[in-house]
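Participant: Okay, sequence plus prediction incoming.
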Amino acid sequence: MNRTFCLFSLFFGWLMIAGLMFPHEASAQKRGTVIRLSDFKIVGRIQKPQAFYVLHRAPLNYKSLNFKESFVKKVINEVKKSPF
């Protein structure tokens, strides 16, 4: 096992050195083609949005609810029943 580990690390080391020696070839292949266009001029104005709006705050007229009947008896009856 020691010999195979030594050979594997030696092989991996050589691969690392070879990769460091030739980095420019890999980067040259990744470059795309360059397309150069002639200059042209666009004349005009930039249009800005003309919308204007105002949002009013909602009124805070909260009132408490008035219950006409009590639900305490119904809740107690439901709790006393078996769930299944």
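Facilitator: That came through, no problem.

Participant: Going by C-alpha atoms from here, please, whenever you check contacts or count neighbours.
Facilitator: Noted.

Participant: What helix or strand is residue 12 located in?
Facilitator: Here residue 12 sits within helix 2-21, counting by DSSP states H and E.

Participant: next, the one to line up against it:
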Amino acid sequence: MKWWSKLMVCVSALALVTLIVGPHASWAKTKRRVYLEFEAAVVEGRVQRPEAVYIIQRAGLDFTTQIRKESFLKEITESVRKKPF
């Protein structure tokens, strides 16, 4: 059992050292700060927008109900009596 606990302590210490030292070493190599300064540019002009105006009138919706005077009862009963397939 003693060797198992020593092994666990060594593995834990190695993991801790890797976590602490590893990121700092890679940051030093890859993290370079670059500063770019641009001069101010003034752009003058007009925003172009369409000049045309579209006016569409609504269509008149004058619908009335249609009263059907013929009965479809005969066609319905015939279709029910027929075989479907």
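Facilitator: Perfect, thanks for sending it. Given the structure is predicted, the values throughout are model-derived calculations rather than measurements.

Participant: Fetch the TM-score of the aligned pair.
Facilitator: Aligned and superposed, the two chains score 0.44 in TM-score terms (TM-score structural alignment, normalised by the length of structure 1); 68 aligned residues with a Cα RMSD of 4.0 Å.

Participant: and the next element down the chain from the helix holding residue 12 of structure 1?
Facilitator: helix 23-30.

Participant: Next SSE downstream of that following helix?
Facilitator: helix 72-80.

Participant: so what does the helix or strand hosting residue 80 of structure 2 touch, helix or strand wise?
Facilitator: Applying DSSP H and E as the criterion places residue 80 of structure 2 in helix 73-81. Where contact means 3 or more Cα pairs under 8 Å, 6 or more residues apart in numbering; DSSP states H and E, helix 73-81 of structure 2 is not packed against any helix or strand.

Participant: Which residues belonging to that helix are considered buried?
Facilitator: Of the residues in helix 73-81 of structure 2, none count as buried by neighbour count, 16 or more other Cα atoms under 10 Å.

Participant: swap in stretch 19-27 of structure 1?
Facilitator: Result for stretch 19-27 of structure 1 [16+ other Cα under 10 Å]: no buried residues.

Participant: Need the distance between the two termini of it.
Facilitator: 12 Å (Cα to Cα, to the nearest Å).

Participant: And residue 17 of structure 1, how far from residue 11 of structure 1?
Facilitator: 10 Å.
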